[in-house]
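Peer 1: coords please:
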Amino acid sequence: MVGNEAWLSQVRQWIERDYPNLASTNYHITSADTIDYNCVAWAAEDTQRWWWPDPMKESYWPVNVPRVETLLAFIKAFETLGYVICETPDLEENYQKIAIYMLNGQPTHVARQLLNGKWTSKLGQDEDIEHDTLEGLTGERYGQVAQVMKRKVGSRVGKGR
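Peer 2: Predicted structure coming up:
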């Protein structure tokens, strides 16, 4: 990412303060902060809108998927994009994966696996990062990975329905 080194150093400090497990993993910032999209949208490869199942319908959420903050609703949302539940976050040839994090019974974050096996995440309204492991984001903010899903590369159903 192009940018002022002093600024990037400060941003890294903020990220590592909020996600302390990242400090011991290999990660890097891949884009500047933006409020245009969040982690769910980023995992869905949609950089044009914020995805969240808010009951007031202020954010985008796929049609016919319950607007509730539950693991099942997030699974259903990603099923509209061709994802199915799978057992492991390990890299599988010809598959793209997402990981849904939960804390206190509610979804908090979604990361997407890149074709090289690393993961990409949008940190709320802050920066996008690439990280080697899912464990880098576990902890007090996002909790733990609760579900992994996969889809065949190139089998995209649509940008949500």
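Peer 1: going forward, measure contacts between C-alpha atoms and count neighbours the same way
Peer 2: OK.
Peer 1: distance of residue 52 from residue 41?
Peer 2: Per CA to CA, to the nearest Å, residue 52 is found 8 Å from residue 41.
Peer 1: pull the contacting residues for residue 40.
Peer 2: 50, 51, 52, 109, 110, 111 (CA atoms under 8 Å, 6 or more residues apart in numbering).
Peer 1: so the last one, which state does it fall into?
Peer 2: The local conformation at residue 111, judged by DSSP: H, G, I helix; E, B strand; the rest coil, is strand.
Peer 1: neighbours of it, just the number please.
Peer 2: Neighbour count for residue 111, taken as other CA atoms under 10 Å: 28.
Peer 1: one more: residue 149?
Peer 2: Counted with other CA under 10 Å, residue 149 comes out at 22.
Peer 1: thought it was touching residue 99?
Peer 2: Yes: Residue 149 lies in contact with residue 99 (CA atoms under 8 Å); the separation is 6.5 Å.
Peer 1: where does residue 115 land in three-state SS?
Peer 2: Following three-state DSSP, residue 115 is assigned to coil.
Peer 1: how close does it sit to residue 130?
Peer 2: 12 Å.
Peer 1: for the comparison step, fold the sequence that follows:
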Amino acid sequence: MYRRPELEIKWPNLSRTDYQVTSPKSEEYNCFAWAVEEDDRWWQPIPGEQFYWPDGVPQEETLEAYIQAYQTLGYEPDDNEILETGYQKIAIYVDSNGIPTHAARQLPNGKWTSKLGWLEDIEHELDGLTGDRYGVVGQILKRPIEFSSANTIDE
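Peer 2: Okay, the predicted model is just below:
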């Protein structure tokens, strides 16, 4: 298992949980893209060519806008992070003002995968990233797994 003490400084809860680094650093994509298995663009509701945001979704930094963005891909709000057979889940973290700060995707083993800004991807426990930097989990979303492979849209 590959761990990085530098990550534990930024996210102190990682040191108390089971996590591992799973990819090299990259500036090609962010956590919001990685949550939906994209590694070739940066999801952010800011106008400009360097960012992607789904058409028709308000370009604002609100939990509601992020939920709407993921709903364009078949995700719907859920009330728990427990692994469910046949579903893929996303957790959206929010700061104390309710502004989205991070997103993670649940893996088939029940752990979560995250892209840490311009840093690496990690496999982690959901609470490993809670704290001052990312806040708390504000919403869990889920979609049927068959939706993710059957309805992929290439852009």
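Peer 1: what TM-score do we get after superposing?
Peer 2: TM-score for the superposed chains, counting by TM-score structural alignment, normalised by the length of structure 2: 0.92, backed by 152 aligned residues with a CA RMSD of 1.7 Å.
Peer 1: ok so, going back, so which of the contacts of residue 40 of structure 1 is the closest to residue 5 of structure 1?
Peer 2: For these, the residue nearest residue 5 of structure 1 by CA to CA is residue 111; the value is 26.0 Å.
Peer 1: residue nearest the middle of structure 2, spatially speaking?
Peer 2: Centroid-nearest residue in structure 2, with CA atoms, centre = their mean: residue 103, separated by 2.2 Å.
Peer 1: stretch 144-151 of structure 1 maps to which residues in structure 2?
Peer 2: Taken onto structure 2 by TM-score structural alignment, stretch 144-151 of structure 1 occupies residues 136-143 there.
Peer 1: from the chain's centroid, how far away is the matching stretch?
Peer 2: 9 Å (CA atoms, centre = their mean, to the nearest Å).
Peer 1: contacts for that stretch?
Peer 2: 63, 67, 74-81, 87-95, 98, 130.
Peer 1: just the terminal-to-terminal distance for stretch 153-161 of structure 1.
Peer 2: 19 Å.
Peer 1: any buried residues in that stretch, and which?
Peer 2: residue 160 (16 or more other CA atoms under 10 Å).
Peer 1: can you count the residues close to residue 96 of structure 1?
Peer 2: If we define neighbours as other CA under 10 Å, then residue 96 of structure 1 has 21 of them.
Peer 1: translate it into the numbering of structure 2.
Peer 2: Aligned partner of residue 96 of structure 1 by TM-score structural alignment: residue 88.
Peer 1: what helix or strand is that match located in?
Peer 2: Residue 88 of structure 2 is located in strand 87-94, with elements delineated by DSSP states H and E.
Peer 1: residues touching residue 71 of structure 2, list them.
Peer 2: Listed by CA under 8 Å, 6+ apart, residue 71 of structure 2 has no contact partners.
Peer 1: that one pairs with which position in structure 1?
Peer 2: Using TM-score structural alignment, residue 71 of structure 2 pairs with residue 79 in structure 1.
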